[in-house]
Each structure stands twice: as C-alpha cells, then as structure tokens.
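Novice: my questions concern the predicted model and sequence given below.
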Amino acid sequence: MNLVPRFPVDDAELSALHARAFGGDPAEVRPWADRLQRHALTWIGAFDGARLTGFVQVSWDGGPHAFLLDTAVDPDRQGQGVGAALVRAAADQARAAGCEWLHVDFEPHLEHFYLDACGFRPTPAGLIAL
C-alpha cells in the first residue's frame, strides 16, 4: 500500500470507491477534484499499484481545528489497516499545517475503528439536519 497526499483526483475513480465503500450508486460521479481544491487542507489516497483502495480528506477552519471527512476503504481491503493508516497520515498532515485538533463524526458502528484503532476520544457533539 502506498499513501499519496494530494494525489491528482479522478472524479469517476473516487466516486466509484465511495460507492463501493458506502453502498452508493456507482453511476453517480461527484465533482471531487473541484471540491477538494476549494475546501480541503489535504486529502490522501491509499493505492495498491495504480488502484485507489482508500481515501480520506481533511478540511479545516484555517486555524487550529481540522475535520476528518469521507474516510473510505474498498470493502475488499477493510480490516487490513488501510483506514487506520489513512487516518494517521491525515493527522500528521493536519499537525504539520499547525492544527491543534482533529475532529471526526462517525456512526455508532464505527466507534471501535475511530476510538480504538485510531485513538480518538469520545466527546459530546451536536448536529442539525439542514
């Protein structure tokens, strides 16, 4: 596995990875490259040869807070440390940019991954559906 920060994003390839990881529509192509260039501090791809097998992005507030988003690992690579390696690399990139905090929201079934495998601690948070 090779981790590549700020790799050149192919919208179709990243959309297909997300569809596999989250059960989405594989025909839907989202404008990832444009969004990442405009809003992300960094993004990291996990590659097996030329194949994108994992992805994470880090957004930020321009100051001390960074936000982990869109962590995705191809189902055939889950449970092999790809996701944890992506999160560690994302934390390193955020730290190098001067961020002091890395936030993440996750669904209950991912608690073991984020708290145990990645070292996040639980905190109260709020959410408003828009």
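Specialist: Nice, I can see it. Numbering: from 1, shown residues only.
Novice: from here on, contacts and neighbour counts on C-alpha atoms
Specialist: Noted.
Novice: in a strand, that's where F47 is, yeah?
Specialist: Yes: assessed with DSSP: H, G, I helix; E, B strand; the rest coil, F47 lies in a strand.
Novice: residues contacting it?
Specialist: M1, N2, L3, V4, T53, G54 (Cα atoms under 8 Å, 6 or more residues apart in numbering).
Novice: of those, which is the most crowded?
Specialist: Neighbour tally across the contacts of F47 (other Cα atoms under 10 Å): the maximum, 28 neighbours, falls on G54.
Novice: burial of G63, as a residue count?
Specialist: 11.
Novice: still on that earlier bit, for the contacts of F47, which one is nearest G63?
Specialist: V4 (23.8 Å; Cα to Cα).
Novice: which other residues reach the one helix or strand the closest one maps to?
Specialist: Secondary structure assigned from DSSP states H and E places V4 in strand 2-5. The contact list for strand 2-5 (Cα under 8 Å, 6+ apart) reads T42, W43, I44, G45, A46, F47, D48, G49, L86, A89.
Novice: so what's the closest residue to the second one other than its chain neighbours up against?
Specialist: The shortest distance from W43 to any non-neighbouring residue, by Cα to Cα, 6 or more residues apart in numbering, is to Q57 (4.1 Å). With contacts taken as Cα under 8 Å, 6+ apart, Q57 has the following neighbours: L36, A40, L41, T42, W43, I44, L68, L69, D70, T71, A90.
Novice: let's bring in a second one:
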Amino acid sequence: MTTTYGWRADFANADLDTLHAAGFGYAAQGLDWRSRLDRHSVGWVCARREGTLIGFVNVVGDGGVHAFLVDTVVAEQARGHGVGTALVAAAVTGARAAGCQWLHVDYEPHLTAFYQEACGFRETTAGLVAL
C-alpha cells in the first residue's frame, strides 16, 4: 500500500475531525477544520493511504519567520511505519518553501525520541503557562 503526502492537501472536515479526535482521545466535535486552517496556518500535510486520511500535521505561523508544528496525528493502524516521520519531513519542506526560517514543536516526554531522533529537532528551553 502506498502512502501519499500532500502539502495544503484537500480534506473533508469530518475525516480530519474523526482522525484528530481518535488520535487525541476525545469524541469528534464536528469542527470546521478548513476555516481554522485557512485563518491560522502556513500550511498542513495530509497523509492518505488508498484515499483514506491516515495522518495530519498543522504548521501554524506567526506571520514572520517562525512556524509551529501542532496537531501531529497518525491513525492507530498506520503507526510504526514511518508515517509520522514523513508527515513532519513534508511539513519542514513546506514551511521552508513558505519562507519560514524556524520550526518549533512542543511535545510530551514520551515523544522525545520521535521528534529529536527521527525528525531531527533539537532540545531547547521553553516556557508554558496553562490558561
């Protein structure tokens, strides 16, 4: 089975809502992802296998040279096969082509090997305030 990756690829809101909800452990909410991405994103990458959305990552920008990876998700049945790594690589390429000079990502400790070893991010010091 071939997996394809598309920068700013088309998607159905319901498909992305379902994938995101399953990946992050909540019930699908009927979100209008298209409007959200059009307002806030430099771009996004969709991974598809046989026409089915199996992965997604969002690249949000600050309007300048910084971009941020958020919402990285791979369908459970597609995990462990390099889909996440390929999603992030496509996001790096897309962000660079869009004129971004820095790509940031926050992640939980159990994802350190993925982001640092598999995707090439380096550890930095950052701060966070829960709102």
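Specialist: Sure thing, it's come through. Everything quoted here is computed from the prediction, not taken from an experiment.
Novice: TM-score for this pair?
Specialist: The TM-score (TM-score structural alignment, normalised by the length of structure 1) is 0.95; 129 aligned residues with a Cα RMSD of 0.9 Å.
Novice: what's the matching range in structure 2 for the strand holding V4 of structure 1?
Specialist: Aligned using TM-score structural alignment, strand 2-5 of structure 1 spans residues 4-7 in structure 2.
Novice: and that stretch, how far out from the chain's middle?
Specialist: 12 Å (Cα atoms, centre = their mean, to the nearest Å).
Novice: what residues does the nearest residue in space to D48 of structure 1 that is not next to it in sequence make contact with?
Specialist: Leaving aside its sequence neighbours, D48 of structure 1 sits nearest to M1 (Cα to Cα, 6+ apart; 5.1 Å). By Cα under 8 Å, 6+ apart, M1 of structure 1 lies in contact with A46, F47, D48, G49, V82.
Novice: before we move on, what about W43 of structure 1?
Specialist: W43 of structure 1 makes contacts with P5, R6, F7, L36, F55, V56, Q57, V58, A90, as judged by Cα under 8 Å, 6+ apart.
Novice: aligned partner of it in structure 2?
Specialist: Using TM-score structural alignment, W43 of structure 1 pairs with W44 in structure 2.
Novice: quick check, that match in a helix?
Specialist: No: per three-state DSSP, W44 of structure 2 lies outside any helix segment and is strand.
Novice: quick one on the thing from earlier: can you show me which of the contacts of F47 of structure 1 carry over to structure 2?
Specialist: Mapped onto structure 2 and checked by both residues aligned by TM-score structural alignment, their matches' Cα atoms under 8 Å, the contacts of F47 of structure 1 keep the contacts M1, N2, L3, T53, G54.
Novice: mind putting the residues you listed into TSV with distance to L127 of structure 1?
Specialist: Listed next are these as TSV, based on distance: Cα to Cα, whole Å:
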residue	distance to L127 of structure 1
M1	35
N2	35
L3	32
T53	30
G54	27
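Novice: grab the most central residue of structure 1 for me.
Specialist: In structure 1, the residue lying closest to the centroid (Cα atoms, centre = their mean) is V56, at 1.9 Å.
Novice: nearest residue to A86 of structure 2 other than its sequence neighbours?
Specialist: A86 of structure 2 sits nearest to Y5 (Cα to Cα, 6+ apart), 7.8 Å away.
Novice: H110 of structure 2 versus the match of W43 of structure 1, what's the distance?
Specialist: Here W44 of structure 2 is placed at a distance of 24 Å from H110 of structure 2 (Cα to Cα, to the nearest Å).
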